[in-house]
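Colleague: everything below, folded, please.
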Amino acid sequence: MVGLLAAPAAAGPLIWALGDSLTAGYGLPPAQGFTARLQEALRAGGIDATVANGGVSGDTTAQGRARLLWGLRGLGRVPDLAIVELGANDMLRGLPVAQARANIDAILTEFDRRRVPVLIAGMRAAPNLGSAYATAFDAMYPALARAHRARLYSFFLAGVAGRRELIQADGLHPNARGVAIIVAGIAPAVRGALPRPATARARR
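Modeller: Next comes the predicted model:
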């Protein structure tokens, strides 16, 4: 399932969420997916933001990197903020951490070049991959945030991971209740990562 880009609003900040199935809203009606619920939360808090869905189910960091420029062109304007939520599928497939890190680094470098602020949504490795892999994978996100001076939300699934009542039957993706918890957790970080002029415009 491919996440669809929301049409940018005429006014207010534009946020592009580049990610995988967690961003795309896999298994949920569009109105209950991450980007729709985040947009709703921001607007309820006085920020008239549009959150464009750049999530594609199954995407690895390499696939996210490959469609980065196409996705940016499709937005129609430079976003005020990008949320980068990638790496879970690399981890689930046991792909090399160095490869994932290089791909996310390239994505962040492109956003740097365009002067687009970034909020990195981190993930955590499954314990069955071993301690060495988990240590390297978990450390990847804060290291990239430091290198690019990007904001970091340390764990996208905070408050949801490991709680069966918040996960769909596939055992991987959050249900509507889980998405609500994710949004409540990350929304303050999104508000803090938005450039002040964009936030001020939205509240006028």
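Colleague: C-alpha from now on. contacts and neighbour counts both.
Modeller: Noted.
Colleague: helices along this protein, start to end?
Modeller: For the chain, the helices defined by DSSP state H cover 21-24, 34-44, 61-66, 68-75, 88-92, 97-113, 131-148, 176-193, 196-203.
Colleague: to compare against the first, here's another:
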Amino acid sequence: MNSGYAGWRAPVQWAIGLVMLMLAMAAPTLSAQATPNATKPVRTVLVMGDSLSAAYGLSASQGWVALTADRVTRLRPGWRMVNASISGETTAGGASRIAGELKRSKPSVVVIELGANDGLRGLPLALTRANLERMIKLSQASGARVLLVGMRMPPNLGRDYTQGFERNYSELSKLHKTGFLPFLLEPIARDRANFQPDNLHPVASAQPKLRDHVWKSLAPLLD
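Modeller: Just a heads-up that it's a prediction; the model follows:
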């Protein structure tokens, strides 16, 4: 019985060794095939905005940025969105934070949605323009594409101010060759039902319209 066991044990051990050798030889190929997917870099869209992008009065998941992030996940694999928006943010605040946000997120696209709080406070147009320009320049210097999202002010601030405020965005976009969305609230601005009681911040049901509006200008930058 012992001699029989010894007789078939050697072929079995030889067969096992051969299988292990074949697996070892195949391992580099399998690893090489898996590596590209495992190490494929994820590109980032960084949103620098105010309460309109920070989903003020809503849950974060209801805001247009979160809704856009969901769409990006489905339609643009390999991309993600980082929302660095802060309620109450001015262009001065954005200009002071942009370098740190660029370093932290290393974005391929930067969405700049700021200026509304400057206008509501009646801050000098030249100051708002300089802050926006700083954000654009630093973003482009980092290698990112920029989508500049414009805003408009109510007429009670005076014609010169409101027209100058709106012109800041179009002129900066043209000068620095950025993507451009003239007015974030365009699809919802004329219907009071789209806004919360403060008449400034959109309700949850209006957020998909903002997502779709922004998407028209953002999607080409993700190709």
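Colleague: quick one: TM-score?
Modeller: Scored against TM-score structural alignment, normalised by the length of structure 1, the superposed chains reach a TM-score of 0.85; 184 aligned residues with a CA RMSD of 1.5 Å.
Colleague: what's the most buried one of the helices of structure 1?
Modeller: Highest mean neighbour count among the helices of structure 1 (mean count of other CA atoms under 10 Å): helix 21-24, with a mean of 26.
Colleague: how close does the nearest residue to residue 113 of structure 2 once chain neighbours are set aside get to residue 135 of structure 2?
Modeller: Distances taken as CA to CA, 6 or more residues apart in numbering place residue 49 nearest to residue 113 of structure 2, at 4.4 Å, with adjacent residues excluded. Counting by CA to CA, to the nearest Å, the gap from residue 49 of structure 2 to residue 135 of structure 2 is 12 Å.
Colleague: likewise residue 158 of structure 2?
Modeller: Plainly put, residue 158 of structure 2 is 27 Å away from residue 135 of structure 2 if you go by CA to CA.
Colleague: which stretch of structure 1 lines up against the longest strand that structure 2 contains?
Modeller: Taking DSSP state E as the assignment, the strand of structure 2 that covers the most residues is strand 43-49. Following TM-score structural alignment, the aligned partner range for strand 43-49 of structure 2 in structure 1 is 13-19.
Colleague: pull out the buried residues from the matching stretch.
Modeller: Applying a neighbour-count criterion of 16 or more other CA atoms under 10 Å, the buried positions in stretch 13-19 of structure 1 are 13-19.
Colleague: format those residues as JSON lines; extra columns: distance to residue 94 of structure 1.
Modeller: What follows is the buried residues of stretch 13-19 of structure 1, written out as JSON lines (distance: CA to CA, whole Å):
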{"residue": "13", "distance to residue 94 of structure 1": "36"}
{"residue": "14", "distance to residue 94 of structure 1": "34"}
{"residue": "15", "distance to residue 94 of structure 1": "30"}
{"residue": "16", "distance to residue 94 of structure 1": "27"}
{"residue": "17", "distance to residue 94 of structure 1": "24"}
{"residue": "18", "distance to residue 94 of structure 1": "21"}
{"residue": "19", "distance to residue 94 of structure 1": "18"}
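Colleague: closest one of these to residue 166 of structure 1?
Modeller: residue 19 (20.1 Å; CA to CA).
Colleague: give me the most central residue, structure 2.
Modeller: A centroid search over structure 2 (CA atoms, centre = their mean) returns residue 45, at 2.8 Å, as the residue closest to the centre.
Colleague: what do we get in structure 2 for residue 144 of structure 1?
Modeller: The pairwise alignment with structure 2 assigns residue 144 of structure 1 to residue 172, based on TM-score structural alignment.
Colleague: please name the nearest non-neighbouring residue to that match.
Modeller: The spatially closest residue to residue 172 of structure 2, leaving aside those adjacent along the chain, is residue 133, at 6.9 Å (CA to CA, 6+ apart).
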